[in-house]
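Visitor: no FASTA, just this:
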């Protein structure tokens, strides 16, 4: 038979209040119900815990041993309950997050640093990867994912979006004919991101809303956004980079935007969590913080 914590708590209350009547008042039970719990506890243990008369009660040797251990167990249970309630009230503890390296460097690291400044009891454990990691196996609290989500048993929270920017280095563009329309791209070197559903095909939309799909001449394929950017910067060809990754390079002149009159489909930035129900404060607050932070960055 399993341990009945309710009967244990009733027994401890009787001992600490030195009376079945007083214990009944504290517990909100009848005196007969308190007596019944103690008798059932003794029956399940197979020992007598206390000697009772009409005027007094005293613990047996078994009762002394049981009371000492039961009191400690109940204190530990109350402490655990208090700690778990605390997790829901204020952000604390280790927050394990995974994100693509490029988004982590440009956006997540600054945001997480500010979040830790606001909540000093939070620690960040960041795992950078372009791969979709198993959240349960890796004990992750949150996964930041970009692009277009596949079906998932987890809960995805939209945080923001990004534009895909077609760009190349000044050195590369000086060697080739700068493309003006999507068809021109078929003759140029293409730096492909292996994580995309169709790395060698792009669908462009012009200002009038007309769409055109082009097959690229792939020169390089890389499985990491940081590597794609590095190849484009080195002059290996033209590539499509998310705006948060290309922004500083475009402003500094290290990259040049190609065909600004034609746009690629926008992607999303999502926070994926195992479940939003009963999420600890460190998760729910970080979700709110990231939504506000990414919204502010999009407006800059």
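Guide: All right, it came through fine. Only a predicted model underlies this, so the values are computations on that prediction, with no experimental measurement involved.

Visitor: C-alpha from now on. contacts and neighbour counts both.
Guide: Fine.

Visitor: And the helix or strand hosting residue 202, what does it pack against?
Guide: Using DSSP states H and E, residue 202 falls within strand 201-205. The contact analysis (3 or more Cα pairs under 8 Å, 6 or more residues apart in numbering; DSSP states H and E) places strand 201-205 against strand 211-215.

Visitor: Report the buried residues of the strand it packs on.
Guide: residue 215 (16 or more other Cα atoms under 10 Å).

Visitor: Quick one: name whatever helix or strand follows that strand.
Guide: Counting by DSSP H and E, the element after strand 211-215 in chain order, helix or strand, is strand 217-222.

Visitor: Can you list the buried residues in stretch 276-288?
Guide: Using 16+ other Cα under 10 Å as the test for burial, stretch 276-288 gives 280-287.

Visitor: Let me see the contact set for residue 165.
Guide: Contacts for residue 165 (Cα atoms under 8 Å, 6 or more residues apart in numbering) come out as 240-243, 246, 257-258, 263-264.

Visitor: Counting only strands, which of the residues you listed make the cut?
Guide: Among the contacts of residue 165, the ones falling in strands (DSSP state E) are 240-242, 257.

Visitor: Tell me how many other residues surround residue 145.
Guide: Here the count is done by other Cα atoms under 10 Å, and residue 145 has 23 residues near it.

Visitor: Secondary structure element for it, which one?
Guide: Taking DSSP H and E as the criterion, residue 145 maps to strand 142-147.

Visitor: outside of that strand, which residues touch it?
Guide: Under the criterion Cα under 8 Å, 6+ apart, residues 96-100, 135, 267-274, 283 lie in contact with strand 142-147.

Visitor: Which helix or strand lies directly C-terminal to that strand?
Guide: Taking DSSP H and E, what comes next after strand 142-147 is strand 155-162.

Visitor: Got another one to weigh against that:
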């Protein structure tokens, strides 16, 4: 029975890795041994689970059904082990997290450092990338994502909602003038993400959409912040991103009664069954971000 359960877990790893070689590296056994174990599993069941070619594997109809059932069993078993381990010690192991670059650098870095101090047994493998990693086939425990949660089979846990406000440097405002109403933004240099042609602003009661333009088209909040600091224009970003700039006076609020559309932040996981290290990390971010 033990070998049977172990082979189920190996089968799940092969499917997640989309091949024997990567799965063998993950579980630490020879490729030939892994292939032999899966063949034995198919023989025991009496059905072919995988179509094998020289380049890839594909699930058979029976294999797809078996994978869905086995994955739940394997996740439950891993969670049980993690929860029992919690009774003896603090969470430990390597926490693999995918993070959006600018948000991580300007906002999450001190929070991650604080979490690391709380849990010295956890090692961190942080991947800062603009792409949306595949949590099913790539070895990440959690991905932090900004914006609306896409419709998928992933589990989305809300962490926070960040509201953007308008800011500019004193030097820029001295040169270009201070906007007195949202419509004035049309004649200003506005530093916008990607090719945004308009900003929707609210003051609690009213909502207006104003055209914006500028010389710079960017996909980096960090770069937008830097350009605003050297008098290049007006930005619409969450206060949390520019707290240091406001404190030292290199940026100041513009039209402070007006704000943009709030942006949700999510922790995305492949499953609801989380090991202690991942659960603690998500709970920590939820608690700290709620304070702000």
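Guide: Received, thanks. For clarity, every value in this text was computed on a predicted model and none was experimentally measured.

Visitor: Got a TM-score for the pair?
Guide: Overlay of the two chains. TM-score (TM-score structural alignment, normalised by the length of structure 2): 0.67; 216 aligned residues with a Cα RMSD of 2.4 Å.

Visitor: Pick the one among the ones in strands among the contacts of residue 165 of structure 1 closest to residue 123 of structure 1.
Guide: residue 242 (28.4 Å; Cα to Cα).

Visitor: Aligned to the closest one, what sits in structure 2?
Guide: Under the alignment (TM-score structural alignment), residue 242 of structure 1 maps onto residue 238 of structure 2.

Visitor: Touching, its match and residue 167? I think so.
Guide: No. Applying Cα atoms under 8 Å, one finds residue 238 of structure 2 not in contact with residue 167, separated by 9.7 Å.

Visitor: So if I had to pick from those two, which one is more boxed in?
Guide: Applying other Cα under 10 Å to residue 238 of structure 2 and residue 167 shows that residue 167 carries more neighbours, namely 27 against 19.

Visitor: I'd like to know which elements the lengthiest helix in structure 2 is packed against.
Guide: Longest helix in structure 2, counting residues (DSSP state H): helix 61-88. Counting contacts by 3+ Cα pairs under 8 Å, 6+ apart, helix 61-88 of structure 2 is packed against helix 2-17, helix 276-291.

Visitor: Of those helices, which is nearest residue 210 of structure 2?
Guide: The nearest among the helices and strands packed on helix 61-88 of structure 2, by Cα to Cα, is helix 276-291 at 30.1 Å.

Visitor: what sits against residue 99 of structure 2?
Guide: By Cα under 8 Å, 6+ apart, the contact set of residue 99 of structure 2 is 126-129, 143-145.

Visitor: repeat that for 7 Å
Guide: Contacts here follow Cα atoms under 7 Å, 6 or more residues apart in numbering; on that basis residue 99 of structure 2 touches 127-129, 143-144.

Visitor: Let's have those in CSV, adding distance to residue 229 of structure 2 and neighbour count.
Guide: Formatted as CSV, those follow (distance: Cα to Cα, whole Å; neighbours: other Cα atoms under 10 Å):
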residue, distance to residue 229 of structure 2, neighbour count
127, 28, 16
128, 24, 15
129, 24, 13
143, 30, 23
144, 27, 21
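
Visitor: which among these gets closest to residue 212 of structure 2?
Guide: residue 129 (27.9 Å).

Visitor: And that closest one, how close does it get to residue 220 of structure 2?
Guide: 12 Å (Cα to Cα, to the nearest Å).

Visitor: repeat for residue 237 of structure 2
Guide: Separation of residue 237 of structure 2 from residue 220 of structure 2 (Cα to Cα): 11 Å.

Visitor: How about residue 167 of structure 2?
Guide: 16 Å.

Visitor: Now do the buried residues in stretch 87-95 of structure 1.
Guide: Within stretch 87-95 of structure 1, the residues that count as buried by 16+ other Cα under 10 Å are 87-88, 91-92, 95.

Visitor: so where is the strand holding residue 202 of structure 1 in structure 2?
Guide: Aligning strand 201-205 of structure 1 against structure 2 (TM-score structural alignment) gives residues 198-202.

Visitor: quick one: contacts of the matching stretch?
Guide: Stretch 198-202 of structure 2 has contacts (Cα under 7 Å, 6+ apart) with 207-212, 258-260.

Visitor: Show me where the stretch 51-200 of structure 1 has its helices.
Guide: Per DSSP state H, counting those that start in this stretch, the stretch 51-200 of structure 1 carries helices over the ranges 61-89, 101-103, 109-118, 170-175.

Visitor: of residue 237 and residue 220 of structure 2, who's got more company?
Guide: residue 237 (23 against 16).

Visitor: who touches the more buried one in this structure?
Guide: Contacts of residue 237 of structure 2 (Cα under 7 Å, 6+ apart): 164-166.

Visitor: wait, which of these is closest to residue 249 of structure 2?
Guide: Nearest to residue 249 of structure 2 among these: residue 166, at 14.6 Å, using Cα to Cα.

Visitor: Now do the same contact list for the closest residue to the closest one other than its chain neighbours.
Guide: Nearest non-adjacent residue to residue 166 of structure 2, counting by Cα to Cα, 6 or more residues apart in numbering: residue 236, 4.6 Å away. By Cα under 7 Å, 6+ apart, residue 236 of structure 2 lies in contact with 164-167.

Visitor: what's the answer for residue 280 of structure 1, then?
Guide: 87-88.

Visitor: Structure 2: which residue goes with that one?
Guide: For residue 280 of structure 1, the aligned residue in structure 2 is residue 275 (criterion: TM-score structural alignment).

Visitor: Could you check how far its match is from residue 96 of structure 2?
Guide: Residue 275 of structure 2 is 12 Å from residue 96 of structure 2, where distance means Cα to Cα.

Visitor: Contacts only, for residue 101 of structure 2.
Guide: So residue 101 of structure 2 contacts 128-130 (Cα under 7 Å, 6+ apart).

Visitor: actually residue 248 of structure 2, sorry about that
Guide: The contact partners of residue 248 of structure 2, taken as Cα under 7 Å, 6+ apart, number zero.

Visitor: just the one 5 residues further on next, same as before
Guide: For residue 253 of structure 2, the residues meeting the contact criterion (Cα under 7 Å, 6+ apart) are 166-168.

Visitor: could those go into a markdown table alongside distance to residue 63 of structure 2?
Guide: A markdown table is the format used below for the contacts of residue 253 of structure 2 (distance: Cα to Cα, whole Å):
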| residue | distance to residue 63 of structure 2 |
| --- | --- |
| 166 | 53 |
| 167 | 55 |
| 168 | 57 |
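
Visitor: I appreciate the help and will end here.
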